[in-house]
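*Asks:* Structure, please.
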Amino acid sequence: MGELTDKAKGIGNEIAGNAKQATSGDNTQQAAEGRAQERKGEAQQFKGKVKGALGDSV
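*Replies:* Below you'll find the model as predicted:
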């Protein structure tokens, strides 16, 4: 995947994770899944930034 693809997927995962957390109410499992998905999105965005700095061969 390219730099922009990684960043876009990361943003999507962050949004979905935030939505899960916001709608979880008292459901701690859903809130935890939302936090995990948000972190995954942050990692994907970081990966995209690294690819942008070093080239898509990473």
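
*Asks:* going forward, measure contacts between C-alpha atoms and count neighbours the same way
*Replies:* OK.

*Asks:* Now tell me what touches stretch 12-19 from outside.
*Replies:* Applying CA atoms under 8 Å, 6 or more residues apart in numbering, the external contacts of stretch 12-19 come out as 33-42.

*Asks:* Please generate a structure for the following sequence too, so the two can be compared:
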Amino acid sequence: MGIADKAKNAAEDLVGKAKEVVGDATDNKDLEAEGKKDQGKASLKKAGENVKDVFKK
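*Replies:* Have a look, this model is predicted:
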């Protein structure tokens, strides 16, 4: 994975956190759940990046 992919995953995580905060503040449980889901996907992708980085060495 390149720098662009890592930046994209980091951005997805930040968007997820923002959705979660806005959903919580507005009592919108669907938006809050969507934010948590986005963060989960970003975390899985980051874990995959870490595994690939280990095997590149």
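
*Asks:* Need the TM-score from the superposition.
*Replies:* The TM-score (TM-score structural alignment, normalised by the length of structure 2) is 0.80; 54 aligned residues with a CA RMSD of 1.4 Å.

*Asks:* Columns distance to residue 24 of structure 1, neighbour count and secondary structure on top of the contacts of stretch 12-19 of structure 1, output as CSV?
*Replies:* CSV is the format used below for the contacts of stretch 12-19 of structure 1 (distance: CA to CA, whole Å; neighbours: other CA atoms under 10 Å; DSSP: H, G, I helix; E, B strand; the rest coil):
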residue, distance to residue 24 of structure 1, neighbour count, secondary structure
33, 10, 16, helix
34, 9, 24, helix
35, 11, 19, helix
36, 13, 16, helix
37, 14, 22, helix
38, 14, 24, helix
39, 17, 16, helix
40, 18, 18, helix
41, 19, 24, helix
42, 20, 19, helix
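
*Asks:* and which of these is nearest residue 8 of structure 1?
*Replies:* residue 41 (9.0 Å; CA to CA).

*Asks:* doesn't residue 11 make contact with that closest one?
*Replies:* Yes. Using CA atoms under 8 Å, residue 41 of structure 1 is in contact with residue 11, at 6.0 Å.
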